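Novice: this one's sequence-less:
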């Protein structure tokens, strides 16, 4: 078994808001991130797959296919979007780094031929990232 990681980048805006809380509570918990106009990040995505090395190609997975899947399932949907307003999965959940990682996992799971999704890592900033490795 070997792990292979592919990186991608996207830019998106978001804000943190819980409709069940008062505006004051949202501001207390989320601070500046509760501004309903949103703010943006340049996200870095790492998708790690696990599998056996094919003895003929030397690859775990077709690298172009992996890039195309990430592009189709994530980049085309998230890049230059306001996550709260334009991306379906964030109409009902707060687009935190953690929730973005989970949502991306769900978008990719079962769609990578010849390899098993092992980890999704989303960097919101160079010093802040979330890892998701699926349900135990």
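Specialist: Everything's here; your move. Model, not experiment: these values are computed from the prediction. Residues are numbered from 1 along each chain as shown.
Novice: rest of the way, CA atoms for contacts and neighbours
Specialist: Noted.
Novice: let me know the secondary structure of the residue of the chain positioned farthest from its centre.
Specialist: Distance from the C-alpha centroid of the chain, by C-alpha atoms, centre = their mean, peaks at residue 56 (31.9 Å). Taken by DSSP: H, G, I helix; E, B strand; the rest coil, the conformation at residue 56 corresponds to coil.
Novice: which residues touch residue 116?
Specialist: Contact analysis of residue 116 by C-alpha atoms under 8 Å, 6 or more residues apart in numbering lists 49, 50, 51, 110.
Novice: farthest-apart pair in the residues you listed, please.
Specialist: 51 and 110 (13.4 Å; C-alpha to C-alpha).
Novice: and the comparison structure, right after this:
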């Protein structure tokens, strides 16, 4: 059976502050620069979820794109859109809300609810120039 990679893209807006309690205030300022501003800042994120799987000979699909859309809404959009990640998302209460950690958070959530196929990659665009790829490693 042929294998294909299915990708869906969604967008969400969220605020955060790059800061870690493991460093002093001065160390945080030096490390994170303007992204450590005490009132935070926001991004319009673009997230791509890529699923790998065999193409079903009956349906012709790896996964129904509607199911993938619903999973992304539940695992990503409902939890992070128009939220302050550091305040509203428990996962970031003890770790910095870097794009890398956000990608891991999305991966973990998608892994738990993906009905079919194998999660292959999360591609998180924090800006047009800054992108994180995460494959569960």
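Specialist: Thanks, I have the structure now. Just so we're clear, the structure is a prediction, and the values are computed from it rather than from any experiment.
Novice: quick check: TM-score for this pair?
Specialist: In this superposition the chains share a TM-score of 0.96, using TM-score structural alignment, normalised by the length of structure 1; 135 aligned residues with a C-alpha RMSD of 0.9 Å.
Novice: quick one on the thing from earlier: now structure 2: which of the contacts of residue 116 of structure 1 match?
Specialist: Counting by both residues aligned by TM-score structural alignment, their matches' C-alpha atoms under 8 Å, these that remain in contact in structure 2 are 49, 50, 51.
Novice: the first one: how many residues sit nearby?
Specialist: Put plainly, it is residue 49 of structure 1. Number of residues near residue 49 of structure 1 (other C-alpha atoms under 10 Å) recorded here: 21.
Novice: give the equivalent position in structure 2 for it.
Specialist: In structure 2, the residue equivalent to residue 49 of structure 1 is residue 51, according to TM-score structural alignment.
Novice: in what helix or strand does that match lie?
Specialist: strand 41-54 (DSSP states H and E).
Novice: where along structure 1 do the strands fall?
Specialist: 2-14, 39-51, 81-82, 116-125, 128-132 (DSSP state E).
Novice: please identify the deepest-packed of these.
Specialist: Comparing the strands of structure 1 by mean neighbour count (mean count of other C-alpha atoms under 10 Å), strand 116-125 comes out on top with a mean of 21.
Novice: scan structure 2 for its longest helix.
Specialist: For structure 2, the longest helix by residue count, based on DSSP state H, is helix 99-113.
Novice: what residues are up against the residue farthest from the centre of structure 1?
Specialist: Per C-alpha under 8 Å, 6+ apart, neighbours of residue 56 of structure 1: none.
Novice: distance of the match of residue 49 of structure 1 relative to residue 32 of structure 2?
Specialist: Using C-alpha to C-alpha, to the nearest Å, residue 51 of structure 2 is found at 33 Å from residue 32 of structure 2.
Novice: show me what residue 21 of structure 1 lines up with in structure 2.
Specialist: Taking TM-score structural alignment for the superposition, residue 21 of structure 1 sits opposite residue 23 in structure 2.
Novice: no no, residue 62 of structure 1
Specialist: Taking TM-score structural alignment, residue 62 of structure 1 has residue 64 as its aligned residue in structure 2.
Novice: need the counterpart of residue 86 of structure 1 in structure 2.
Specialist: Per TM-score structural alignment, residue 86 of structure 1 is aligned with residue 88.
Novice: that match - how many residues pack around it?
Specialist: 15.
Novice: ok, now the one 3 residues further on?
Specialist: A total of 15 residues lie near residue 91 of structure 2 under the criterion other C-alpha under 10 Å.
Novice: so it sits against residue 105, correct?
Specialist: Yes. Counting by C-alpha atoms under 8 Å, residue 91 of structure 2 does reach residue 105; the two are 7.5 Å apart.
Novice: got the contact list for the match of residue 49 of structure 1?
Specialist: 5, 6, 7, 62, 117, 118, 119, 120, 121.
Novice: which one of those is nearest residue 127 of structure 2?
Specialist: Distances from residue 127 of structure 2 to those, taken as C-alpha to C-alpha, are shortest for residue 121 (18.2 Å).
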